[in-house]
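>>> here is the input, now give the coordinates:
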Amino acid sequence: MVPTDTSRLQNFPVSWFAMVMGLAGLTLALHRAEMVFELNNTASVVLLTLAIAVFISLAALYLLKIIRYPQHVRAELNHPVKLNFAPTISIGLVLISIAMLPHQKSASLLIWGVGAALHLCFTLYVLSAWIHHTHFEINHMNPAWFIPIVGNILVPIAGVQHGFVELSWFFFSIGLVFWIVLLAIIFNRMFFHHPLPGKLLPTLFILIAPPGIGFISWMQLNGELDAFARILYYSALFLTLMLFTQASRFLKLQFFLSWWAYSFPMAAVTLATLSMYQLLGNPFFKWLGAILLVLLVVLITGLLARTAVAVARREICIDE
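Below is the predicted model:
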């Protein structure tokens, strides 16, 4: 993972932080499975520790990049695609804070506060860049554009638990409204313009995340499995089914860091499915959640292995 020369450091992409999202998402899904199947929490604690260690390592490297190569960081923040991965830093913090809730509530509060504030800053920056851009085109649009704005929908999951109910509604409202707007634009781009390039095709899985994690946030805010909660969950489940039918296309793709886009959305729908079982007691959701969890574990194990191979072969942190 660690760049070994200056050229690799200057090309160290911010999209590395999507790995933290995947690991933290798996941690949350595993913790929920431990509750559903009445298991001890060893696996989720180990994964939480790994997610924190990966975040710290990546943050240290990216900070070094900011210090040594600020011009390359500015280039990422002005790039129509790479720009949208910068908020994976703040989302990683928010997810870690959620995962820490059952173990260290005070530490969770501190990390949540930093992550939520940072993500709001990213939201304002990215939205301003979208409004005042001079070089973005419809072909630049892809599901990764959900990350900066719709990522706000994650904040209430820990925010409500920490007592910030109205602030949580604020963040949820931002994420929900812009999810609807961006969803329409993204489908317009996919239906009526050129297909996504292979490097960005894995970002299609990001379509699952807003309704999947939105369901979890809505349950925190509303506390009731109402009609809107069901719409969110079943939308996520349908999108998952739709993307599974495209499996042959995804399996043919060359490896890029964008493959980590598979991970968090899969974790989101797995977590939502296990939560549906807890709410309804219907065994269908219990065993569907178990199947999704197995697939998620296999997926992230494969991503870790393939990423390690790519690092060894110097396929990552290169000039694009």
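>>> hey, let's count contacts and neighbours off CA atoms from now on
Fine.
>>> who are the packing partners of the longest helix along the chain?
Across the chain, the helix with the greatest residue count (assigned by DSSP state H) is helix 283-312. Helix 283-312 sits against helix 18-36, helix 263-280, with contacts defined as 3 or more C-alpha pairs under 8 Å, 6 or more residues apart in numbering; DSSP states H and E.
>>> want to put them side by side, so please do this one too:
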Amino acid sequence: MTLDRAPVPVSFFSIAVGVLALGNAWRVAERLWHLPHGIADLLTWSGIVLWLALLALYAHKWLHHASDARAELNHPVQSSFAALGPVSSLLAAMALEPHSHPLALAVFALAVTAQLALGLQLYGRMWQGSGKPELITPAIYLPAVAQNFVAGAAAAAFGWPSLGMLFFGAGLFSWLAIESLILSRAALQGPLPEALRPVLGIQLAPAVVGGVTYLAVNGGKPDLFAQILLGYGLYQALLLLRLLPWIARQPFVPSYWAFSFGVAALPTLALRLLASGATGPVEWLAPALFAAANVIIGVLAFKTVALLLQGRLLPAVTAPR
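Model (predicted):
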């Protein structure tokens, strides 16, 4: 028997999502604070390279490890992470739009089609029942909430805010419905196993990703609802800080990238509110949140590279000689 490495999990798309989302935050910060140009581009192109590499690795998985890929899509928790493929593709489409509109539009069209098909398949499966309550985690936000929110922001970026509003509405009410399931699981079931606890980082994302999308489709008005979404996002961030010692009993694994989308979107929402003329607490919150996001995602990247260099990024599997 020999040791081999498992094919790339679909959840690794969270790495590309986190890097691309931090690039978006830097792009707003560069305009707002006249920061040196280049860091946003570096992050964005790094995210695009990661996205392309992960697409290739995931296609290889379907070609050479199809049983593993199917098992992942049928798993009650892992299947939700498949939504990160379309999410990262939509973020990539927005990043590519200033450089090649036809290419970006093609990526957008493919990603929107994929996210609708995948979201309806996975969310519809949940509606059919027979799920185990103890396996409900914030990962279930990804097919119906994350995909629709990012599709809404992408539609607005391509000049279709009315279409973006439809996606925003789908994501918003899915979020409100699903959150009650997650709270019910927390109240009535036992604690999450240590291996699943990093997935709680996704809990930060709906309010702040939704807030970024809302500003994209409403013309950037820093109105009451936009600031309400920021307030709820801040509360979720404080809640995760309170839970961090409990979550961190799980040694670092790539699933900690579940924090990255929300961590990057939180300062992006604050920065966009500030750029749109909002005043008050957001004036000092924005720089603090931006600095924290860079530190957190920097740590995630450092630890991930360390695992890669140690040959431990992917789990080992036993293969026959």
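>>> now what about the TM-score between them?
Once superposed, chain against chain, the TM-score is 0.91 (TM-score structural alignment, normalised by the length of structure 1); 314 aligned residues with a C-alpha RMSD of 2.1 Å.
>>> if we can go back for a sec, wait, which of the helices and strands packed on helix 283-312 of structure 1 is closest to Leu241 of structure 1?
Among these, the nearest to Leu241 of structure 1 by C-alpha to C-alpha is helix 263-280 (10.8 Å).
>>> the closest one vs structure 2 - mean distance after superposition?
Taken over the aligned residues, the distance from helix 263-280 of structure 1 to structure 2 averages 1.1 Å (mean C-alpha distance after the TM-score superposition for structure 1).
>>> over which residues of structure 2 does that helix lie when aligned?
On structure 2, the counterpart of helix 263-280 of structure 1 by TM-score structural alignment is residues 260-277.
>>> give the buried residues for the matching stretch.
260-276 (16 or more other C-alpha atoms under 10 Å).
>>> and the host helix or strand of Leu215 of structure 2 with helix 13-33, angle?
If you go by DSSP states H and E, Leu215 of structure 2 is part of helix 205-217. Taking axes from the mean of the first three to the mean of the last three C-alpha atoms, to 10 degrees, one finds helix 205-217 of structure 2 and helix 13-33 inclined to each other by 50 degrees.
>>> give me the mean distance between helix 205-217 of structure 2 and structure 1.
Following the fit onto structure 1, the mean deviation recorded for helix 205-217 of structure 2 is 1.3 Å by mean C-alpha distance after the TM-score superposition for structure 1.
>>> where does that helix end up in structure 1?
Going by TM-score structural alignment: helix 205-217 of structure 2 matches residues 209-221.
>>> count of neighbours near the corresponding residue of structure 1 for Arg125 of structure 2?
Matched by TM-score structural alignment, Arg125 of structure 2 corresponds to Ala129 in structure 1. Neighbour count for Ala129 of structure 1, taken as other C-alpha atoms under 10 Å: 17.
>>> quick revisit: any chance of the helices and strands packed on helix 283-312 of structure 1 in TSV, with distance to Phe191 of structure 1 too?
Listed next are these as TSV, based on distance: least, C-alpha to C-alpha, whole Å:
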stretch	distance to Phe191 of structure 1
helix 18-36	27
helix 263-280	22
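>>> select, out of the ones you listed, the one closest to Ala75 of structure 1.
Once these are compared by C-alpha to C-alpha, helix 18-36 is nearest, at 19.0 Å.
>>> name the surrounding residues that touch stretch 16-29 of structure 2.
Residues from elsewhere that reach stretch 16-29 of structure 2, judged by C-alpha atoms under 8 Å, 6 or more residues apart in numbering: 35, 39-44, 46-48, 50-51, 84, 87-88, 91-92, 257, 260-261, 264-265, 267-268, 271-272, 290, 293-294, 297.
>>> contacts only, for the nearest residue to Leu288 of structure 1 once chain neighbours are set aside.
Distance criterion C-alpha to C-alpha, 6 or more residues apart in numbering; nearest residue to Leu288 of structure 1, sequence neighbours excluded, is Thr273 at 7.1 Å. Applying C-alpha under 8 Å, 6+ apart to Thr273 of structure 1 gives the contacts Tyr233, Phe285, Lys286, Leu288, Gly289.
>>> just the buried residues of those residues.
Tyr233, Phe285, Lys286, Gly289.
>>> if I look at the nearest residue to the second one once chain neighbours are set aside, how far off is Trp16 of structure 1?
In other words, Phe285 of structure 1. Closest residue to Phe285 of structure 1 apart from its sequence neighbours, by C-alpha to C-alpha, 6+ apart: Tyr277 at 5.0 Å. According to C-alpha to C-alpha, to the nearest Å, Tyr277 of structure 1 and Trp16 of structure 1 sit 33 Å apart.
>>> can you count the residues close to Ala305 of structure 1?
11.
>>> roughly how far does the counterpart of Ser79 of structure 2 in structure 1 sit from Trp130 of structure 1?
By TM-score structural alignment, Ser79 of structure 2 lines up with Leu83 in structure 1. From Leu83 of structure 1 over to Trp130 of structure 1 the distance is 10 Å, taken as C-alpha to C-alpha.
>>> with neighbour numbers in mind, choose between these two.
Using other C-alpha under 10 Å as the criterion, Leu83 of structure 1 and Trp130 rank with Leu83 on top: 24 against 13.
>>> residue contacts, that one?
Leu83 of structure 1 touches Glu76, Leu77, Val126, counting by C-alpha under 8 Å, 6+ apart.
>>> before we move on, which element is the closest residue in space to the last one that isn't next to it in sequence in?
In space, Val126 of structure 1 comes closest to Pro148 once its chain neighbours are excluded; the distance is 6.8 Å by C-alpha to C-alpha, 6+ apart. Applying DSSP H and E as the criterion places Pro148 of structure 1 in helix 146-150.
>>> in structure 2, which residues correspond to that helix?
Using TM-score structural alignment, helix 146-150 of structure 1 corresponds to residues 141-145 of structure 2.
>>> could you do stretch 290-301 of structure 1 as well?
Alignment of stretch 290-301 of structure 1 against structure 2: residues 287-298, by TM-score structural alignment.
>>> so what touches the matching stretch?
For stretch 287-298 of structure 2, the external contacting residues (C-alpha under 8 Å, 6+ apart) are Gly18, Val19, Leu22, Ala25, Ser260, Val263, Ala264, Leu266, Pro267, Thr268.
>>> from the chain's centroid, how far away is stretch 178-193 of structure 2?
How far stretch 178-193 of structure 2 lies from its chain's middle: 21 Å, per C-alpha atoms, centre = their mean, to the nearest Å.
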